[in-house]
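*Asks:* Requesting a structural model of the entry that follows:
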Amino acid sequence: MDIGVVLPTAPAGANLVDDVVALAREAADSGLRSAWFAQLFNYDAIALAAVVGREVPDLAVGTSVVPVYGRHPLTVAAAAQTAQAATHGRFTLGLGLGAKAFVEPVYGVSHERPARHLREFLTALGEVLTTGNTDFAGETLTARTPLPASLPGASPTPVLVAAMAPRALRVAAELADGILPYLAGPRALGEHIVPALHQADRRHRVVAAVPVVVTDDVAAARAAAAEQFAFYNTIPSYQRVIGLSGVDEAADLVVIGDEDAVAAELRRYLDAGATELVATQTDLLGERDRLRTWTLLGELAKEVSE
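*Replies:* Now for the predicted structure:
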C-alpha cells in the first residue's frame, strides 16, 4: 500500500518546475512513494508529472486531477502516453469532472449531463490507450483517430476518476482502474463509495486524497482549514459526500493533530477500503509543519509496506 503526496505548486522561486522537482526529491527522501499534481491554470499537470517522474525515478507520479471539460480524449491520451513513456510505466492519469463554476464561465461549454460526458470521454480515451485507435461518436463528444495513436514505450496507462456520486461511480467501475475520492471521510468511503465501486466484478484502486497536517497548533490549523475549504461547502457534489462522512463542513475532514492522532485517523481510511493514500494541503500552516507531516507519512508508508 502506497502513501503519496500532492506536491505544493505555488510559485516560490525563479522556476516552478525546478522547485517542484526539488520538492519531489525531498518527498522521495522522506519515504513517500508517489507524487501527484492538481491541474491549475498556470501549468499542465500531465507534463509536470512526466518531468518529475523522469527526474525522480524513486517516485510514481500521477494527476489529481485533470478535469475532462475543456479537453478532448485524443489530446489527453497523447499526453498520458507521453508521460507513461517518459516515466517508464510509473504514471497514473487521474481525471475529474471539475466544478461547474470552473467550467462554464471559463471554457464556455456546458456542464450538463456530466455522467454521460464522463462515460463518453472514458470510452474514447480507453480505446486509444488500449488499442491505439478509436472511432467514437457520442452525444457529448466525437473522437476518431485518422492515424494509429499508440506510442512506443508507453505501457498501459492506469486511469482513475475522482468519482464519489452513484452514477459517476458506476462509470468508473466499468471504464476506469479505480477512483480518487477527495474530502470523503472514512464513513462515506466504507459505507457508500467503496461498496458501490466494488459491485463490479473486478477490484479497483481506491486512492483516497486526504488533507493532512501534523502540527502542535491545532487551533490555527483549524482556522486556516475553515477559510481554505469553505468553497467546497457550496458545491452540491461535495455537500453530499461531506454529509455522508458525518460532518458539517469540508474543513472537518482535514486531518489535523500530532503524529499519533494523525496516524490513527489515516488508518481509519485504510480500514474503510482505501488501497492508497495521497496527502494534500500538507503545507497549510507552512514549511515547518509540512516537513513534520512528510516525515510521518514516510514512516507510515514504510510501516504499511512491511
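
*Asks:* make it CA atoms for all contacts and neighbour counts henceforth
*Replies:* Fine.

*Asks:* what's the top strand by length along the chain packed up against?
*Replies:* In the chain, with assignment by DSSP state E, the single longest strand is strand 205-214. Applying 3 or more CA pairs under 8 Å, 6 or more residues apart in numbering; DSSP states H and E, one finds that strand 205-214 makes contact with strand 178-179, strand 255-257, helix 259-271, strand 276-280, helix 287-305.

*Asks:* I have a second one here; can you model it like the first so I can compare?
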Amino acid sequence: MRHRISLHLTGSTAAELVTAARACEDAGIYSLIASELYTNPFVPLAAVAASTSRIGLGTGIALAFVRSPLSLALEALDMDALTGGRFTLGLGTGVKTLNEQWHGVTDFSPPVAHMREVVAFVRLFNANAHLGKPIHFDGRFVKVHMEGYQRPLTPARERIPIHLGANRSKMLELAGEVADGVLGHVFVSPRQLRDEVLPAIGRGLAKAGRPRSEFMVGAGITCAIDDDRETARHHARGPLAFYSTVRTYEPLFAADGFASEVAAIRAAFQSGDKKRAVTLVTDDMVDTYCAAGTPDEVLRKVAEYDDLLDIKGVSPPRHFCPPDAHEAYRARILEVFANA
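*Replies:* Model (predicted):
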C-alpha cells in the first residue's frame, strides 16, 4: 500500500459508526480517528472496536489538559485492550478559549512543558500500573502519588503510541523528542512540511537520539472528488474559509503568502456575509492546501505528499458543504483510495 490513508470516524448512532468503520476497513483505509469537539473522542472508537479487526483507531485529538492525567492513562489502556493493540493516543493542547472558557482550565501554560509532563506520566503509568509498583510523578502540572495500586489487567502492549497535535516549532520538536508521531493541521502546505515541520521534528528526534524511521508524520488534506472539478473546488473552499477566521491559524496561512486573503475572508465572515467569505478563497489557496477535482487530479495532488507524510488524513469538506455532498465526497474517497 503506497498511501496510508486516515479518515475521521463518523456516525450518530452505534450502528452508523460500525457501518462506517467496516466500510473503511474493507476499503483498506489505514486508520480512523475521532476528535473532541462535538463528541468525546474515545466513545465512538470504543463503539467500533469489536466490529473491526485490522484498521487502526485513534484519538485525533483528545484534549490533554482538560482531564486528569490518571483518567487519560486509563482511557488509553482501556482503548488499547478493546482494540487488541490497534489504538493510538492522539493528544493536543487545544486553544486558550477552549481550555479556559469551555472547560474552566486556567493553569495550563506553558503548553509545551505541560504536554511533556502529560506524555511522561501516561508512559510511566501504562508501564507500571499492572505491576503493583509505586507510581510517583511530581511535576509542575502533573502531581500523582500512588501506593498499593495494581491494575488487574495485563496491557495489550508495553507501549501505546502517542501522537501529538502540533503546528508550531516547539511542539513539533517536543513530539520528535518524546512522542511516536505528529498529527498536523488540516491545512498545512507541502512547503510548510518540507521547510518547517520536518526540520523541527528532526531536531526533536536528534535530541532524543532517535531515527526518523521510528516516527510517524501525519497531517490533514481536505479532499473533494467529483467528476465536475469546479463543484469539488467550490466545496473545498468552505473549510478554508472557516479556518481563515480562526486567529490561531493566521500565521500558518501568512507563511504561505495568504495574509491579505485571510484578512479579507475574516472581515466578510465577521460582517455576516459567509457566502462572500467562501468566494474570497482563491484558486491559489485551494491548490496549496487541498486535493480537489477529478479522481486523477486528486490522486496526483495526494501523491505530492508521498515523501512528506507517513499518514495522509484526507477529509471531505464539511464547513459550508451540504450534508449530502459531504457524504458523497466521503464515499468517493473510499472508492478512489480503496486499497491504494
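
*Asks:* Any idea what the TM-score comes out to?
*Replies:* Aligned and superposed, the two chains score 0.86 in TM-score terms (TM-score structural alignment, normalised by the length of structure 1); 293 aligned residues with a CA RMSD of 2.4 Å.

*Asks:* Ok, which of the helices and strands packed on strand 205-214 of structure 1 comes nearest Ala22 of structure 1?
*Replies:* helix 287-305 (13.7 Å; CA to CA).

*Asks:* In the closest one, which residues are buried?
*Replies:* 289-298, 300-301 (16 or more other CA atoms under 10 Å).

*Asks:* Kindly indicate which of those lies nearest Leu169 of structure 1.
*Replies:* Among the buried residues of helix 287-305 of structure 1, Ala301 lies closest to Leu169 of structure 1 (CA to CA), at 27.2 Å.

*Asks:* so what's the spatially most central residue of structure 2 up against?
*Replies:* Among the residues of structure 2, the one closest to the centroid is Gly60, at 3.8 Å (CA atoms, centre = their mean). By CA atoms under 8 Å, 6 or more residues apart in numbering, the residues touching Gly60 of structure 2 are 33-36, 41, 89-91, 165, 183.

*Asks:* list the contacts for the aligned residue in structure 1 for Val197 of structure 2?
*Replies:* Val197 of structure 2 maps onto Ile193 in structure 1, with residues paired by TM-score structural alignment. Ile193 of structure 1 makes contact with 164-166, 169 under the criterion CA under 8 Å, 6+ apart.

*Asks:* how about the helices in the stretch 151-300 of structure 2?
*Replies:* In the stretch 151-300 of structure 2, the helices defined using DSSP state H, counting those that start in this stretch lie at 169-178, 190-192, 198-208, 229-244, 250-255, 259-270, 274-279, 283-289, 295-303.

*Asks:* quick one: which of these is nearest Phe65 of structure 2?
*Replies:* Proximity to Phe65 of structure 2 (CA to CA) singles out helix 169-178 among the helices of the stretch 151-300 of structure 2, at 14.7 Å.

*Asks:* My read is that Lys100 of structure 1 contacts Pro114, right?
*Replies:* No. Look at Lys100 of structure 1 against Pro114 with CA atoms under 8 Å: they stay out of range, at 9.7 Å.

*Asks:* Can you tell me the closest non-neighbouring residue to the counterpart of Thr87 of structure 1 in structure 2?
*Replies:* Taking TM-score structural alignment for the superposition, Thr87 of structure 1 sits opposite Thr83 in structure 2. Leaving aside its sequence neighbours, Thr83 of structure 2 sits nearest to Ala49 (CA to CA, 6 or more residues apart in numbering; 5.1 Å).

*Asks:* got the helices and strands packed on strand 205-214 of structure 1 as a markdown table, with distance to Ile3 of structure 1 columns?
*Replies:* A markdown table is the format used below for those (distance: least, CA to CA, whole Å):
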| stretch | distance to Ile3 of structure 1 |
| --- | --- |
| strand 178-179 | 15 |
| strand 255-257 | 15 |
| helix 259-271 | 10 |
| strand 276-280 | 5 |
| helix 287-305 | 5 |
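
*Asks:* What segments of the stretch 1-150 of structure 2 are strands?
*Replies:* Secondary structure of the stretch 1-150 of structure 2 (DSSP state E, counting those that start in this stretch): strands located at 5-8, 31-34, 56-59, 62-63, 87-92, 135-138, 143-146.

*Asks:* what would those look like in TSV with mean neighbour count and distance to Glu117 of structure 2?
*Replies:* Converted to TSV, the strands of the stretch 1-150 of structure 2 look like this (neighbours: other CA atoms under 10 Å; distance: least, CA to CA, whole Å):
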stretch	mean neighbour count	distance to Glu117 of structure 2
strand 5-8	24	28
strand 31-34	24	23
strand 56-59	27	19
strand 62-63	24	14
strand 87-92	26	12
strand 135-138	14	9
strand 143-146	12	9
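
*Asks:* circling back: and the residue nearest to the centre of structure 2, what's its match in structure 1?
*Replies:* Under TM-score structural alignment, Gly60 of structure 2 pairs with Ser64 in structure 1.
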